[in-house]
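1. how would this look folded up:
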Amino acid sequence: MKKIYHLSTCNTCQRIIQEINPSSDVQLQDIKTETITKDQLEAMYALTGSYETLFSKRAQLYRQRNLNEQTLSEEDYKNLILEHYTFLKRPVMLVDNQIFVGNSKKVVAQAVEAFN
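-> A predicted model of the protein is given here:
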């Protein structure tokens, strides 16, 4: 399975998707219009072993809610991601049993290679 969880309004996500140049067998899911399900999040967790890895600490809500001043558990990270799409670190790219989370140059380069 090849899938990219992204935000269509995010310029960085758009740039990365263009760089990957996904073929027609790659499923794109805009997380704003098609909410992440618990099963999808748990599948991502199975590959990363951490909800914190999937969590975006750059999200505006992270500071607005003073979450940066709290000690969050894995369950907290999971519930926050399920509660609001902005808490998912983007993009999340899946290729078979590989997962690539975020937009660092290294991660993107690995994802581009895996998709091709």
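2. only C-alpha atoms from now on, for both contacts and neighbour counts.
-> Fine.
3. name the SS class of the residue lying closest to residue 27 once chain neighbours are set aside, please.
-> Spatial nearest neighbour of residue 27, excluding adjacent residues (Cα to Cα, 6 or more residues apart in numbering): residue 3 at 4.6 Å. Here residue 3 is recorded as strand under DSSP: H, G, I helix; E, B strand; the rest coil.
4. before we go on, could you also do this sequence so I can check it against the first one:
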Amino acid sequence: MTITMYGIPNCDTIKKAKKWLDAENIGYEFHDYRKQGIDENLVNAFCQALGWENVLNKRGTTYRQLSQEQKDTLNQETVIALLIEQPAMIKRPILLVDNQYHIGFKADQYAAIFA
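-> From the prediction side, this is the model:
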């Protein structure tokens, strides 16, 4: 089983997800957007699998700082460029388990994925 977690290390949700995986002795690789970067192919894969509306984190500060015009014109094309430029706007964590993407973290959700 190959597991990759995508995100930024100082995110509270990432910390909770890592803690859960560690407690369950589930090995994973961590892909840090800031250190390892992110590209159009990766963001496209996230959006194809999960839907761009789900990938875009509308609760974060970065999103709230966008102009109303930017928010009003968001679509599949414009959002990908924006997420590459501002990876903090990608909802976290995104987990890739055996070529299947999962988004967010809830203990029940992870328990179901790894059951």
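5. picking up where we left off before, the residue nearest to residue 27 of the first structure matches what in the second structure?
-> Aligned counterpart of residue 3 of the first structure in the second structure: residue 4 (TM-score structural alignment).
6. state the helix or strand in which the residue of the second structure most remote from its centre lies.
-> Within the second structure, the residue lying farthest from the chain centre (Cα atoms, centre = their mean) is residue 69, at 24.2 Å. Secondary-structure assignment from DSSP states H and E places residue 69 of the second structure in helix 68-72.
7. from the chain's centre, how far out does that helix sit?
-> 22 Å (Cα atoms, centre = their mean, to the nearest Å).
8. same thing with stretch 106-114 of the second structure?
-> 16 Å.
9. buried ones in it?
-> residue 110 (16 or more other Cα atoms under 10 Å).
10. show me where the first structure has helices.
-> Under the criterion DSSP state H, the first structure carries helices at the ranges 11-20, 38-48, 51-54, 60-64, 74-83, 105-115.
11. quick one, the second one and helix 74-83 angle?
-> Computed with axes from the mean of the first three to the mean of the last three Cα atoms, to 10 degrees, the direction of helix 38-48 of the first structure lies at 130 degrees from that of helix 74-83.
12. same deal with the first one?
-> Here helix 11-20 of the first structure runs at an angle of 90 degrees relative to helix 74-83 (the same axes, to 10 degrees).
13. let me know the angle separating helix 11-20 of the first structure from helix 105-115.
-> Using the same axes, to 10 degrees, the inter-axis angle of helix 11-20 of the first structure relative to helix 105-115 is 40 degrees.
14. superposed on the second structure, what's the mean shift for helix 11-20 of the first structure?
-> When the second structure is overlaid, helix 11-20 of the first structure sits 1.2 Å from its aligned residues on average, using mean Cα distance after the TM-score superposition for the first structure.
15. what helices and strands are in contact with that helix?
-> helix 105-115 (3 or more Cα pairs under 8 Å, 6 or more residues apart in numbering; DSSP states H and E).
16. quick one: contacts for the closest residue to residue 96 of the first structure other than its chain neighbours?
-> Once flanking residues are discounted, residue 96 of the first structure sits nearest to residue 1: 4.9 Å by Cα to Cα, 6+ apart. The contact partners of residue 1 of the first structure, taken as Cα atoms under 8 Å, 6 or more residues apart in numbering, are 26, 94, 95, 96.
17. got a PyMOL select line for the buried ones in the residues you listed?
-> Buried members of the contacts of residue 1 of the first structure, identified by 16+ other Cα under 10 Å, are gathered into one PyMOL selection as follows:
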select buried, resi 26+94
